[in-house]
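Engineer: Pasting a predicted model and its sequence here:
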Amino acid sequence: MKKYELTNDTITANGKTLHRIKALKTFSNVEEGELGGYVEREDNLGQSGDAWVYGDAKVYGDALVCGDAWVYGNARVYGNARVYGNA
């Protein structure tokens, strides 16, 4: 089962359309229905583990957040960046 979905709430960052994410189940400290930050596509945030993008944080391009990593605040993860493990 997926842990999040892309919503229709979008913004533009560096010419890319990013979608706000919404939790489909409760995990770690994220509650089902909670809105997260923004990703360009599902490939930017792993569906397994406790990884999450919070608030106004943005992940796009070929970047990936996975494992148990959290990205939050005004962070931007892009290009070929990888944030993983317990980061």
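Structural biologist: The structure has been received and is ready for your questions.
Engineer: okay, CA-based contacts and neighbour counts for the rest of this
Structural biologist: Noted.
Engineer: ok, the residue nearest the centre of the chain - contacts?
Structural biologist: Geometric centre of the chain, nearest residue: residue 53, 3.8 Å, by CA atoms, centre = their mean. Residue 53 makes contact with 36-38, 45, 59, 70-72, according to CA atoms under 8 Å, 6 or more residues apart in numbering.
Engineer: go again using 7 Å as the cut-off
Structural biologist: Residue 53 is in contact with 36-37, 70-72, counting by CA atoms under 7 Å, 6 or more residues apart in numbering.
Engineer: Next up, a structure to set beside the first:
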Amino acid sequence: MPEKQKKYEITDICHPKYPWLRRVRALVRINEQVEAGTLGGFVESEANLSQDGGCWIYDQAICCGDAVVEKEAGMFDGTLARDSALITGDACLFDRAAAEGQCCIRSGEIKDRARVAGDAVISESILDGLSPLIAGDSHVYGEVRGRFVVKDLVLPGEKLVNPTADLFILENRERHVLVKTRELKPPKDYPQGRKKKKDLER
């Protein structure tokens, strides 16, 4: 049985500050942004970036230690994943965001200087698939699931779950909600051509 075509190789291009890390290069077209020959970010070993799916490490991003980027996830800019962090699903890291410890980021965006660490879990809502945005100088150690904007501290053991389409905002120790406007709609069995009753004469 022929060996499966690898999607990337690890080059001899070392990181200027951390010489044990080396750039990856795409061997095939991986997704709409990454054609064959595209240079990516830095890894410590092939275990850091899955050879399957459309996942990729872009720009100057680093994935090292036992951290893994897999499925359709992406690391951009100067982001960092280390220790045993798992970046999976459609999760994306931007700017100077970091994933550390045993955290699992399954969906959503982590950006700015946000840090997800410890046993944190970032995930989409089971009901509607909406995902969190972790931004600013956040430090997240707990669970955040669903439609949130977090610019705050989430302590270990804290479980923030949003089963609604409303947007919950946590910022500077304050909590707000943006309620999604919903129109009243007739039931499915309501006759479409039904006319409104005329106002009764007085």
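Structural biologist: Looks like it came in fine. Keep in mind it's a predicted model, so treat the numbers as computed, not measured.
Engineer: Show me where the first structure has its strands.
Structural biologist: If you assign secondary structure with DSSP state E, the strands in the first structure sit at 4-13, 16-23, 35-39, 52-53, 58-59, 64-65, 70-71, 76-77, 82-83.
Engineer: Would you tell me which of these gets closest to residue 29 of the first structure?
Structural biologist: Residue 29 of the first structure lies closest to strand 52-53 among the strands of the first structure, at 9.7 Å (CA to CA).
Engineer: That closest one vs the second structure, average offset?
Structural biologist: Here the mean offset of strand 52-53 of the first structure against the second structure after fitting is 0.1 Å, by mean CA distance after the TM-score superposition for the first structure.
Engineer: equivalent range in the second structure for that strand?
Structural biologist: Strand 52-53 of the first structure corresponds to residues 56-57 of the second structure when matched by TM-score structural alignment.
Engineer: List the buried residues in stretch 14-34 of the second structure.
Structural biologist: Counting neighbours by 16 or more other CA atoms under 10 Å, one finds that the buried residues in stretch 14-34 of the second structure are 15, 21-27, 30, 34.
Engineer: how about residue 78 of the first structure, what's its match in the second structure?
Structural biologist: In the second structure, residue 78 of the first structure lines up with residue 82, judged by TM-score structural alignment.
Engineer: about what we covered before: so which of the buried residues of stretch 14-34 of the second structure is the closest to residue 90 of the second structure?
Structural biologist: Within the buried residues of stretch 14-34 of the second structure, proximity to residue 90 of the second structure (CA to CA) peaks at residue 30, which comes in at 14.5 Å.
Engineer: Which residue in the first structure aligns with the closest one?
Structural biologist: That one, residue 30 of the second structure, aligns with residue 27 by TM-score structural alignment.
Engineer: mind listing what that match touches?
Structural biologist: Neighbouring residues of residue 27 of the first structure by CA under 7 Å, 6+ apart: residue 50.
Engineer: how near is it to residue 16 of the first structure?
Structural biologist: Applying CA to CA, to the nearest Å, one obtains 28 Å for the distance of residue 27 of the first structure from residue 16 of the first structure.
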